[in-house]
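>>> what's the 3D shape of this:
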Amino acid sequence: MTKIIKFGGSSLANSAQYQKVIDIIEADASRQVIVVSAPGKRFDDDIKVTDLLIKYANQTIQNQDSSEVLAAIIARYQEIATAFSVPDDQFQIIPTTLTELPDQKYPNNEYLMAAFKAHGEKLNAELMAMVLNQLGINSRFVDPGEAGITVSDNPNSATVLPETYQNLGHFGYGDEKLIFPGFFGITKAGNIATFARGGSDITGSIVARGLNIPMYENFTDVSAIYAANPKIVKNPMPIKKMTYREMRELSYAGFSVFNDEAIIPAIEGQITINVRNTNEPEAPGTLIVPEGAFQSEHEITGVASSGHFSALYLHRYLLNKEVGFTFKLLQILYKYDISYEHMPSGIDDLTIIFEDSQLTDEKMRAVGKEIHESLHPDRLDWIRDYSIIMVVGEGMVNQTNALSKSIDPLATDGIKVNMINQGASQISIMLGTRKADANRAVLDIYNQFFNSQED
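Now for the predicted structure:
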């Protein structure tokens, strides 16, 4: 069975990490398709190659001298190439390509930025193919344009187009290792466009689905996905197996090990994802699987929190009797290009929860003014101090006390719950708290569900 494997930036940061990756590739002959990120940080205060390329792009846009940052980028690749004795004439394509980037034609500066950023992955994939071939491992770099990875015309937040999967379905390969760069695709006009975030995860899922590969091993710098953030809970339980929708729900509230958008192509292709650790490859990691025959081992799978939310609270007597109130409210939000996350309501009260990045002080004042003029609420409050706690687990479907077990320890600890929302899927409970209380809430809920459970 062919496997696709993806390596994150920390796994490819330098030659020592490269050697670990090569050992993993050689350990299993079925690992035939490889997706790579750009070289990441080698130590805490280091700079990722992608960030160096962003600086290079900005200097190019502003017509500033970029010789220093260009040399720093080339040096990152040169260290790896030298360690594996890549011939100079082969390696030369990397400094040449980087040097010529400012001279290429781009539709606008956004596409310039996308192209510069994408070359972190592109050149690392080319270098990986060089290194593997130098070691006698038959390998080939695959350009996304050659493979037909076609994306929308959003230079720095592209989405994959459906024809990509048809294109990949016709893409043939033999016994050689295929090395794909992550993070980007090609628009119909032939321009490079990058995914918004977690791009290499997304590429891995796209290629797995397109090539009909049932196992996607995602190597990162953690040995498993855990039932809670290890920065909040000491030695939390590793999750052996979880479903796609559990991963989606937890990613929404801060589980950042695997990009939540990358789950979608995997779901569509019914692909099993195995999150593993490059630095501890013998660890089994966490399997992310279709719901199908999944059997949950615990009442909940995990608990997570995120503090990047704000809320708008509205109170008006007989609010529930007015036809069109919510419609008018949504029209105002649409006018200001604001999407909402949740809208729990009562007979006289309504709370709208937003993702913080959409809101500015100016927008909040303008929206508040229009709501007052159009809907005449008795009370309108913006709440910036807002965190969401997600309690998630397929096992909750058959439980009658999951909600009370989630809330009881918070009451005991004096944590006020501002919002409760049971997910329509019945596998999640969403709680709203103050940001200052979020970590304590996660710890309390984790202890309630896991301290008495055996691994």
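>>> switch to C-alpha atoms for all contacts and neighbour counts from now on
Will do.
>>> and the contacts of stretch 184-204?
4-6, 8, 35-37, 106, 111, 114-115, 117-118, 144-145, 148-160, 181-183, 216, 218, 258-259, 261-263, 265 (C-alpha atoms under 8 Å, 6 or more residues apart in numbering).
>>> same thing with stretch 395-411?
295-301, 391, 416-417, 426-429, 441, 444-445, 448-449.
>>> which residues sit in contact with the closest residue to Gln166 other than its chain neighbours?
With sequence-adjacent residues excluded and distances taken as C-alpha to C-alpha, 6 or more residues apart in numbering, Gln166 is closest to Gly210, at 7.1 Å. By C-alpha under 8 Å, 6+ apart, the residues touching Gly210 are Thr164, Tyr165, Gln166, Asn167, Leu168, Gly169.
>>> alongside the first, I'd like the structure of this one:
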Amino acid sequence: MTKIIKFGGSSLANGSQYQKVIDIINADNARQIIVVSAPGKRFDDDIKVTDLLIKYANQTIQNQATDAVLQTIIERYQSIADHFQVPAAAFQVIPDTLAKLPTQTYPNDEYLMAAFKAHGEKLNAELMALVLNQLGIKSRFVDPKEAGITVSDEPNSATVLPETYQNLGHFGYGDEKLIFPGFFGVTKDGNIATFARGGSDITGSIVARGLNIPMYENFTDVSAIYAANPKIIKNPIPIKKMTYREMRELSYAGFSVFNDEAIIPAIEGKVTINVRNTNDPEAPGTLIVPEGGFQSEHQITGVASSGHFSALYLHRYLLNKEVGFTLKLLNIFYKYDISYEHMPSGIDDLTVIFDNRQLTPEKMKAVGREIHDTLHPDKLNWITDYAILMVVGEGMVNMTDGLSKSIDPLAEDGIKVNMINQGASQISIMIGTRKADANRAVKDIYNQFFNQQED
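Reported below is the predicted structural model:
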């Protein structure tokens, strides 16, 4: 059974990390399709290659000198090539490509930025192919354009187009290792466009679905996905197996090991994802699987929290009697390009919860003014001190006391709950608290379900 295997930036930061990756590839002949990120940080104060490329792009746009940053980027790749004694003539394609980036033609500066950023992955994939061939492992770099990974015309927040899967379905390969760069695809006009975030994870899922590969091993820097954030809970239990939708729900509230958007192509292709650790490759990691036939090991799978939310509270008497109130409100959000997350309501009250990363103080003021002028609420408040907790588990479907078990320990700890919402899927409970209470709330809920007392 062929496997697709993806490595993040920390796994490819230098020559010694590269060697770990190569050992993992060699440990299983089924690992034939390899997706790579750009080289990440080698130490805490280091700079990722992607960030260096962003600097290179900005200097190019502003017509500033680029020699220093260009040389720094080349040296990052050169040090890896030297570690494996890649011949200078073979390596030369990398500095040549980097030096030519400013001379290429781009539709606009956004596409220039996308192309520069994408070359972190592109050149690392080319280097990986050079290194593997140098070691006698037959390998080939695959350009996303060659593979037909076609994306929307949004240079720095592209989405994959359906024809990608048809293109990949016709993409043949033999006994060689195929090295795909993550993070980007090509528009119908032939321009490079990058995914918004978690790009290499997304590429791995896309290629797995397109090539009909049932197992996608995603190597990162942790040995498993845990039932709670290890920065909050000491030694939380590792999750052995979880469903796609559990991962999606937990990612929403802060699980950052695996990008939740990257799961969507895997869901569509019924691909099993195995999150594993490059630095501990023998650890089994966490399996992310379809819901069919899944058996829960615990009542809940995990609890997570995130503070990147804000809420807009509206009060108006007889609000529930006014036809079109919500439509008018949504039209205002549309005008200001704001998406909302949740909208719990009562007969005279309505709260709208937003991801505050899309808000600015200026935008909040403008939206508030327009709501006042259009809807005339009796009261309007922005609440920026807002955190959301997600309590998630397939096992909750059959629980009659899931809500009380989640809320009771918070009441006992004196934590005020601002909002409760149980999802229609019945596998999650959303709880709103103050940001300062979020970590305590996670501890309380974790201990309630997993019976682990913290020091």
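>>> can you give me the TM-score here?
Here the TM-score for the pair of chains, by TM-score structural alignment, normalised by the length of the first structure, is 0.99; 453 aligned residues with a C-alpha RMSD of 0.9 Å.
>>> what's the spacing between the residue nearest the centre of the first structure and Gly393 of the first structure?
In the first structure, the centroid-proximal residue (C-alpha atoms, centre = their mean) is Asn259; its distance is 2.4 Å. Distance of Asn259 of the first structure to Gly393 of the first structure, computed by C-alpha to C-alpha, to the nearest Å: 19 Å.
>>> before we move on, what about Tyr18 of the first structure?
For Tyr18 of the first structure, the distance to Gly393 of the first structure - C-alpha to C-alpha - is 36 Å.
>>> more neighbours, these two?
Taking other C-alpha atoms under 10 Å, Tyr18 of the first structure and Gly393 do not tie; Gly393 has more neighbours (27 against 22).
>>> the more buried one contacts Gly423, doesn't it?
No. Applying C-alpha atoms under 8 Å as the test, Gly393 of the first structure and Gly423 come out as separate, 11.1 Å apart.
>>> list the residues that contact both of the two?
Joint contacts of Gly393 of the first structure and Gly423 (C-alpha under 8 Å, 6+ apart) do not exist.
>>> ok, and what's touching stretch 363-376 of the second structure?
Phe325, Lys328, Leu329, Ile332, Phe333, Tyr336, Pro377, Leu380.
>>> same thing with stretch 142-158 of the first structure?
110-111, 113-114, 122, 159-161, 163-165, 167-168, 171, 178-181, 184-188, 190, 192-197.
>>> inside helices: which ones of those?
In helices, defined here by DSSP state H, the members of the contacts of stretch 142-158 of the first structure are Glu110, Tyr111, Met113, Ala114, Lys122, Glu163, Thr164, Tyr165, Asn167, Leu168.
>>> between the residues you listed, which is nearest Ala83 of the first structure?
Lys122 (19.8 Å; C-alpha to C-alpha).
>>> leaving out chain neighbours, which residue sits closest to Ile80 of the second structure?
The shortest distance from Ile80 of the second structure to any non-neighbouring residue, by C-alpha to C-alpha, 6+ apart, is to Gly15 (4.6 Å).
>>> just give me the match in the first structure for Leu98 of the second structure.
Structural alignment (TM-score structural alignment) places Leu98 of the second structure against Leu98 in the first structure.
>>> and that match, that's in a strand?
No. Per DSSP: H, G, I helix; E, B strand; the rest coil, Leu98 of the first structure lies outside any strand segment and is helix.
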